[in-house]
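Trainee: my questions concern the predicted model and sequence given below.
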Amino acid sequence: MRRTSFANWPCSIARTMDLLGDWWTPLVLREAYYGIRRFDEFQHELGIARNTLSDRLRRLVDEGLLEKELYSTEPKRYEYLLTEKGRDFFGVIAAMSHWGDTWLAGEAGPPMVFHHKSCDNDTHAEVVCAECREALRSEDVTMQMGPGYPERLRERPDVQRRFARQAEASRSSEEKPV
């Protein structure tokens, strides 16, 4: 069964999901953040089929999140190192972890915590406004067409309705007394 590609959709969430493709890809990245670099280590830690891991690593290299570095010539073996693009994805993984800790962790608490080396405290990810640093919550945000929204789609009635409906929902929630 062929999967639908979201690579050209005018939505960064859809494009990111297209890059991720499945549940294994974020887990491969998680292991890379843990310091795993070699194929056999990824395979051992994840228990993933070798062909599936090979495909995921190839995709992450092709997309520029990992780079291959030769560490043995006989036989040829590679390490997979995070690139700047791959390191920048950490915030997404950290936000997913915090959401999972909040909504899916058992009574014992989170299965793993982030420890911030700079301040020597356990912490979690928070999504904040880049301008005012307030927590960024869905009810406080409206989506608007950005400069990269395709010109050919801007005037379509369904697109206009989508953005008008979202703006209207935002206005009506502002008018409700607290």
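Mentor: Here it is on my side, so go on.

Trainee: CA only for contacts and neighbour counts going forward, please
Mentor: Noted.

Trainee: biggest helix in this structure by residues?
Mentor: Of all segments of type helix in the chain, defined using DSSP state H, the longest is helix 157-175.

Trainee: which other residues reach that helix?
Mentor: If you take CA atoms under 8 Å, 6 or more residues apart in numbering as the criterion, helix 157-175 is touched by 139-145, 153-154.

Trainee: what about the residue nearest in space to the middle of the chain, which helix or strand?
Mentor: Geometric centre of the chain, nearest residue: Val92, 4.0 Å, by CA atoms, centre = their mean. Using DSSP states H and E, Val92 sits within helix 90-103.

Trainee: one more structure, for comparison:
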Amino acid sequence: MTTPRVDPYEVPGRPCSIAASLQVVGDRWSLLAVREVSLGNHRFRQIAKNTAAPTDRLSARLKALVADGILERRPLPDDPRHDGYYLTEAGRDLLGVIRELLRWGDRWLTDQPPLRLRHHEHTYTPRRVCDHCGESVDPDDIHPEVTAAGWTLHGPTA
């Protein structure tokens, strides 16, 4: 595991891993680049074309994603003289976030989803299951617990 560049306790406002995560992948081009790499597009030109990102911004985002341990550069199998971008373990772990954004967008933003995820011969439908107990999770059963000293759900105590 790489050392994180963003400490949840050092972001402005409430100490929060969401805020720290958004500092790493919270811009449009970062998650779209991860999407493209996950779809098998490892070359800069492919990622640029499929994201429509300005190349200077995309180059900066890809460098940051490599520095943050989300992507790694390594030789392309079909052209070992050139490097491509590949997901690390942290990058593969982001795919759950991307799948949830896809699910949300399909439900709330379009009548005809432009991309479907398949599992074997059927459409993939994610199911929320607790890793700890294995039970299906109803969102109403999830409750936040503040662990940051000096904070409550309503804000700072001081």
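Mentor: Structure received. Just so it is clear, the structure is predicted and the values come from calculations on it, not from any experiment.

Trainee: what ranges do the strands span in the first structure?
Mentor: Assigned by DSSP state E, the first structure shows strands spanning 66-73, 76-82, 114-116, 121-123.

Trainee: how near is Met112 of the first structure to Asp101 of the first structure?
Mentor: 9 Å (CA to CA, to the nearest Å).

Trainee: ok, now which ones touch Met17 of the first structure?
Mentor: With CA under 8 Å, 6+ apart, Met17 of the first structure has these contacts: Phe6.

Trainee: would you mind measuring from it to Gln160 of the first structure?
Mentor: Computed as CA to CA, the Met17 of the first structure to Gln160 of the first structure distance reads 24 Å.

Trainee: which part of the second structure matches the helix holding Val92 of the first structure?
Mentor: Against the second structure, the aligned range for helix 90-103 of the first structure is residues 95-108 (TM-score structural alignment).

Trainee: OK, contacts around whatever residue of the first structure lines up with Leu117 of the second structure?
Mentor: Residue pairing (TM-score structural alignment): Leu117 of the second structure is matched to Phe114 of the first structure. Listed by CA under 8 Å, 6+ apart, the contact set of Phe114 of the first structure reads 122-124.

Trainee: picking up where we left off before, and the match of helix 90-103 of the first structure, what's buried?
Mentor: For stretch 95-108 of the second structure, the neighbour count (16 or more other CA atoms under 10 Å) marks 95, 102-103, 106 as buried.

Trainee: check stretch 23-43 of the first structure too.
Mentor: So, applying 16+ other CA under 10 Å, buried residues of stretch 23-43 of the first structure: 25-26, 28-30, 32-33, 36-39, 42-43.

Trainee: please apply the same query to stretch 10-20 of the second structure.
Mentor: Within stretch 10-20 of the second structure, the residues scored as buried using 16+ other CA under 10 Å are 14-16, 19-20.
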